[in-house]
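Q: coordinates for the following, if possible.
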Amino acid sequence: MISINQLPAFVRRYYPALLTGFFLAVISLTCASIRAGETIFAGNPAEPGYIVAFIMLGSFTLGIGQFVVIRGYSAGNRAVVGLLLGCLIAGVVTYPFSRDALLAVVSIIAPLLALLAYNSRRYREMSKTLSDIRRKRFKPVSDKR
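A: Here you go, the predicted model:
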């Protein structure tokens, strides 16, 4: 269990990796949504609405995933990594149809960098530490579980 005196050191050590991965995931989600929306719904008058819906759904998934990670559950990591893999696949599949070269490159590089941040040693240490805190703090009431 982390005491209140150890909390600033914990935040200084682990939260840069968490925030780097989060902001790279937001960038990759936005780029992948724009690229997929422009490719799949080209010429459709409701294209901006679909792009916004993709971004909202992905943001909801990313937000819930990060919240679950901070609470100490590993399922949040799976949700975020799955979202990033979907963004990477969308970027690679829509690459040949790109009209904007910078957006095409960013839509492939951002998910790769985000996956690198989530696979870093500090991020894995943080996830394990948060999981240990959850296990020690929230013990089952009865031994029947």
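
Q: contacts and neighbour counts: CA atoms only from here.
A: Noted.

Q: wait, Thr39 touches Arg99, no?
A: No: Thr39 is beyond contact range of Arg99, at 9.8 Å (criterion: CA atoms under 8 Å).

Q: compare those two (neighbour count), which wins?
A: Thr39 (18 against 12; other CA atoms under 10 Å).

Q: where does the more buried one sit: helix, strand or coil?
A: At Thr39 the chain is in helix, as set by DSSP: H, G, I helix; E, B strand; the rest coil.

Q: and Thr61, what does it touch?
A: Applying CA atoms under 8 Å, 6 or more residues apart in numbering, we find Thr61 in contact with 79-80, 83.

Q: can you tell me which of those residues are in helices?
A: 79-80, 83 (DSSP state H).

Q: these into a markdown table, with extra columns for distance to Tyr14?
A: Listed next are the ones in helices among the contacts of Thr61 as a markdown table, based on distance: CA to CA, whole Å:
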| residue | distance to Tyr14 |
| --- | --- |
| Ala79 | 20 |
| Val80 | 17 |
| Leu83 | 22 |
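
Q: most surrounded residue in the contacts of Thr61?
A: Val80 (25 neighbours).

Q: wait, that one sits on Val68?
A: No: using CA under 8 Å, Val80 makes no contact with Val68, being 10.2 Å away.

Q: one more, so I can put them side by side:
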Amino acid sequence: MMKPAQFQTFMRRYFPTFLLGFFICLLSAALSATLWIDSHWRNHPDNPLFTMMSSAVLVLLLCSGHFAMVRGFTWAVWVVLPVPTVALLMALSLLGSGVNAVLLAILLALPLLALLVFNSQRHREMRRRLVELRKVRR
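A: Predicted coordinates for the structure are as follows:
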């Protein structure tokens, strides 16, 4: 196990990257799902229900994937990566639908930034270190 000094070093190095990836994915999923459903099903009577259910599914995938990632499972990243991918596809489908250009640029930038964070060297190091810690705990 880690000593307190090692734990603080680990947290100081990797925790901001972990939180950045989590919150950017969360924000991109929430914004994309909300705007996509409001654009495509504007007058549908179950619009709020669809918005809540799609956001809940994306957030559930995101939270369970990050929890598994913290526990050191190697497959966890494949639970998280569909969330920004789906958010990016939803944002791309909004091109030409009359959504504000600045908002559309934000919707396109957030999932791309999330994918960039997950592909960064520091995030890879963190995942590798968490897998090593899982092997040590066994």
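
Q: just give the TM-score of the two.
A: Here the TM-score for the pair of chains, by TM-score structural alignment, normalised by the length of structure 2, is 0.93; 138 aligned residues with a CA RMSD of 1.2 Å.

Q: next up, the contacts around the closest residue to Met69 of structure 2 other than its chain neighbours.
A: Of all residues not flanking Met69 of structure 2 in the chain, Ala76 sits nearest, at 5.1 Å (CA to CA, 6 or more residues apart in numbering). Taking CA under 8 Å, 6+ apart, we find Ala76 of structure 2 in contact with 65-66, 68-69.

Q: for the ones in helices among the contacts of Thr61 of structure 1, which one is nearest Ala32 of structure 1?
A: Ranked by distance to Ala32 of structure 1 (CA to CA), those are led by Leu83 at 10.5 Å.

Q: tell me how far the residue sitting nearest the centre point of structure 2 lies from Pro4 of structure 2.
A: Centrality entry for structure 2: nearest residue to the mean C-alpha point is Cys25, 2.7 Å, by CA atoms, centre = their mean. According to CA to CA, to the nearest Å, Cys25 of structure 2 and Pro4 of structure 2 sit 30 Å apart.

Q: residue in structure 2 matching Asp100 of structure 1?
A: In structure 2, the residue matched to Asp100 of structure 1 (TM-score structural alignment) is Asn100.

Q: its match: how many residues sit nearby?
A: For Asn100 of structure 2, using other CA under 10 Å, the count is 10.

Q: how about Leu89 of structure 2?
A: Leu89 of structure 2, neighbours per other CA under 10 Å, totals 15.

Q: measure it to Trp36 of structure 2 for me?
A: 10 Å.

Q: Val99 of structure 2 in helix, strand or coil?
A: Per three-state DSSP, Val99 of structure 2 ends up coil.

Q: before we move on, which element is the nearest residue to Phe18 of structure 2 once chain neighbours are set aside in?
A: Leaving aside its chain neighbours, Phe18 of structure 2 sits nearest to His123 (7.0 Å; criterion: CA to CA, 6+ apart). Remark: His123 of structure 2 resides in helix 121-137, with elements defined by DSSP states H and E.

Q: circling back: what helix or strand is the residue nearest to the centre of structure 2 located in?
A: Here Cys25 of structure 2 is assigned to helix 4-40, by DSSP H and E.

Q: name the nearest residue to Leu104 of structure 2, sequence neighbours excluded.
A: Ala91 (6.9 Å).

Q: ok, back up a step: and for the residue nearest to Phe18 of structure 2, the neighbour number?
A: 19.

Q: what distance do you get for it to Pro84 of structure 2?
A: Counting by CA to CA - His123 of structure 2 and Pro84 of structure 2 are separated by 16 Å.

Q: do the same with Leu107 of structure 2
A: 10 Å.

Q: identify the contacts common to those two.
A: Ser28.

Q: who's more crowded, those two?
A: Neighbour count, other CA under 10 Å: between Leu107 of structure 2 and Pro84, Pro84 has more, with 26 against 23.

Q: now do the contacts for that one.
A: Neighbours of Pro84 of structure 2 in contact, by CA under 8 Å, 6+ apart: 25, 28-29, 111-112, 114-115.
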